[in-house]
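**Q** Sequence and computational prediction follow.
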Amino acid sequence: MSLLHVRSSADSKDDCERPISTIVFIIAMDAEALPILKRFNLAEDSTFFPGLPWIRYHGFYKDLQLNVIWPGKDLVLGVNNIGTIPAALVTCASVQALKPDLIINAGTAGGYMSKGANMEDVFLVSSVAFHHRRIPLPGRDLYGVGRRQSFSTPVLSAKLQLKDGVLSTGDSFDICPPDDAFIAANNANLVDMEGAAVAYVAGLLNIPSIFLKVVSNAVDGGKPSVEEFHQNLAAATSTLDRTVAEVVDFISGKSLSELSVSETFSLGSTRSS
């Protein structure tokens, strides 16, 4: 008997036609999550992941069950569990437990101003990849990059006037020259520390996933990124909160197919495999 329940393509086809009912938000930091928890009055369930620091917040809004999953804080150091490992683990555990219709990875990101990513811009990511998994061996180089398409939602993007972004993920806050080369090769204008890990798990378990990112610091702006990140975090998370509210309102009552089909697109051409 398999320990993992992977949704089949037949299940996915049926799920596309019925209204979305369960959403899992994967949010890396408490500062990003807190405004959203307050807005939707979500209740904490600290026993959902027994023995682990991960925390589920949950509640209902209109016809949607909302679940915000935060990886919590390191049990020794007391800092946010950020990075690809916590993101992948909580995503997998959450999907297995909650069997959501949709995963939304919402958070802040560094942006390349030279590529049109300015402070507090809001992006709906079209594709994600890694920039820190450098494996210069035949075939394994592409595995390392791990490029994946997000669930295509042209209707949502157009309605809320969200910018299109390409996200590159790594486990370090700073960007070294080899990272820069991979980010350029990925054609990315955004960088974060969890998106591609969430996409990897969502792809394995066949759950549609979208990535909502607000620029909190300019990677190429000439200022120290850490300092700029702290200065702009409150404004960026406020923008994220408002945008998440708009996204949830728009999704309510709609099916996945209604999000992915517009006048010029068909479900078959827009939905990622």
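**A** Here it is on my side, so go on. Numbers count the residues shown, from 1 in each chain.
**Q** Please count neighbours and contacts with C-alpha atoms only from this point.
**A** Will do.
**Q** Tell me the secondary structure of Cys16, please.
**A** Under DSSP: H, G, I helix; E, B strand; the rest coil, Cys16 falls in the helix class.
**Q** Longest helix in the chain, please.
**A** Ranked by number of residues, the top helix in the chain under DSSP state H is helix 225-251.
**Q** Which positions in that helix come out as buried?
**A** Residues of helix 225-251 classed as buried by neighbour count (16 or more other CA atoms under 10 Å): 225, 229, 233, 236-241, 243-244, 247, 251.
**Q** put this beside the first:
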Amino acid sequence: MESFEVNPRPTPNATTTNPLPRIVNTIVVCVTMQAEAMPLVQTLNLTEEEEPSIFPKALPWKKYSGTHEGLTVHVVVPGKDLKLGVDSVGTVPVSMLTYASIVSLHPDLIINAGTAGGFRAKGAAIGDVFVATQFANHDRRIPVPVFDEYGIGTLAATPIPNLVKALELKEGKLSTGNSLDMTPQDEEIIKANDATIKDMEGAAVAYVANLLTVPLIAMKAVTDIVDGDKPTVEEFLGNMSRAAAALSATIPRVLEYVNAKSISNL
């Protein structure tokens, strides 16, 4: 594999008294599944990157780029598993992709767009699009003092009260795990996380964005009701296209709102 040059965005000097505000001009939208990404790619009229790629050739990662209302927009997807040909879901592929995209593309903002299970008890319904207010894990169980907190890994989302109000978006805490189903232990921790939605990648994206100090918005469309009476897999597969359509309708509105604004004004 050829070398991959890491060239992260310079961070402001901690001694700077009046750092310049970060203005949103370049956005990376990180999406896990191709079926979630393509309606948005088509809506924004983005073009798949051709050679030479910013990513190593051996990787299945994909990047679709273009402009929207003056913004530079990149949609990145981890692609298909090289052995099995299914979407590379879960926290490991998306965390690698997020890191590589940040150090290569220098975004002013990351948007993690995707689908999620929602809890009816928290007001979620099929097709709703939620903005995550907090990220946590529910399958990293480390019953050792302090490590237990590290395993949960709670992170606050970038505050965007003006955007949420202007676009009348729903909000809720997000809990992440590497399984589509939910064990009794998962359920207990998800409740402790006070989650409205659960997914398989959000907390991983948040971890990388937090390490590299890049603002993050996570937007999740509900495909299945976790505390409902239908099988999760059946609902997930049946509502994927509806959720993807909801994302492709909502995210362009978000892009138009954040365009040329400072992060602090969102």
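**A** Thanks, I have it. Because the structure is predicted, anything quoted here is derived from the model rather than measured.
**Q** hmm, back to that, now render the buried residues of helix 225-251 of the first structure as JSON lines, adding distance to Pro136 of the first structure.
**A** Formatted as JSON lines, the buried residues of helix 225-251 of the first structure follow (distance: CA to CA, whole Å):
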{"residue": "Ser225", "distance to Pro136 of the first structure": "29"}
{"residue": "Phe229", "distance to Pro136 of the first structure": "32"}
{"residue": "Leu233", "distance to Pro136 of the first structure": "36"}
{"residue": "Ala236", "distance to Pro136 of the first structure": "36"}
{"residue": "Thr237", "distance to Pro136 of the first structure": "37"}
{"residue": "Ser238", "distance to Pro136 of the first structure": "41"}
{"residue": "Thr239", "distance to Pro136 of the first structure": "39"}
{"residue": "Leu240", "distance to Pro136 of the first structure": "37"}
{"residue": "Asp241", "distance to Pro136 of the first structure": "40"}
{"residue": "Thr243", "distance to Pro136 of the first structure": "39"}
{"residue": "Val244", "distance to Pro136 of the first structure": "39"}
{"residue": "Val247", "distance to Pro136 of the first structure": "40"}
{"residue": "Ile251", "distance to Pro136 of the first structure": "41"}
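**Q** Enumerate every residue touching the spatially most central residue of the second structure.
**A** When the second structure is reduced to its mean C-alpha position, the nearest residue by CA atoms, centre = their mean turns out to be Asn112, at 1.9 Å. The neighbourhood of Asn112 of the second structure, defined by CA atoms under 8 Å, 6 or more residues apart in numbering, consists of Val29, Cys30, Val31, Gly202, Val205, Leu216, Ile217, Ala218, Met219.
**Q** if we can go back for a sec, which outside residues touch the next helix or strand after the longest helix of the first structure?
**A** Counting by DSSP states H and E, the next helix or strand C-terminal to helix 225-251 of the first structure is helix 256-260. Residues outside helix 256-260 of the first structure that contact it (CA under 8 Å, 6+ apart): 15-20, 151-156, 251, 266-267, 270-271.
**Q** Could you do stretch 208-222 of the first structure as well?
**A** Residues outside stretch 208-222 of the first structure that contact it (CA under 8 Å, 6+ apart): 101-114, 117-125, 150-152, 190, 195, 199, 202, 225, 228-229, 232-233, 236-237, 239-240.
**Q** which stretches of the first structure form helices?
**A** So, for the first structure - with DSSP H - the helices run 9-17, 30-40, 84-98, 140-145, 154-160, 177-185, 195-205, 225-251, 256-260, 267-270.
**Q** The aligned partner of Lys83 of the second structure in the first structure: neighbour count?
**A** Aligning on TM-score structural alignment places Lys83 of the second structure opposite Val76 in the first structure. When neighbours are defined as other CA atoms under 10 Å, Val76 of the first structure has 6 of them.
**Q** now swap in Glu49 of the second structure and tell me
**A** Look at Glu49 of the second structure: counted by other CA under 10 Å, it has 14 neighbours.
**Q** Where in the second structure does the longest helix of the first structure align, residue-wise?
**A** Under TM-score structural alignment, the match for helix 225-251 of the first structure is residues 232-258.
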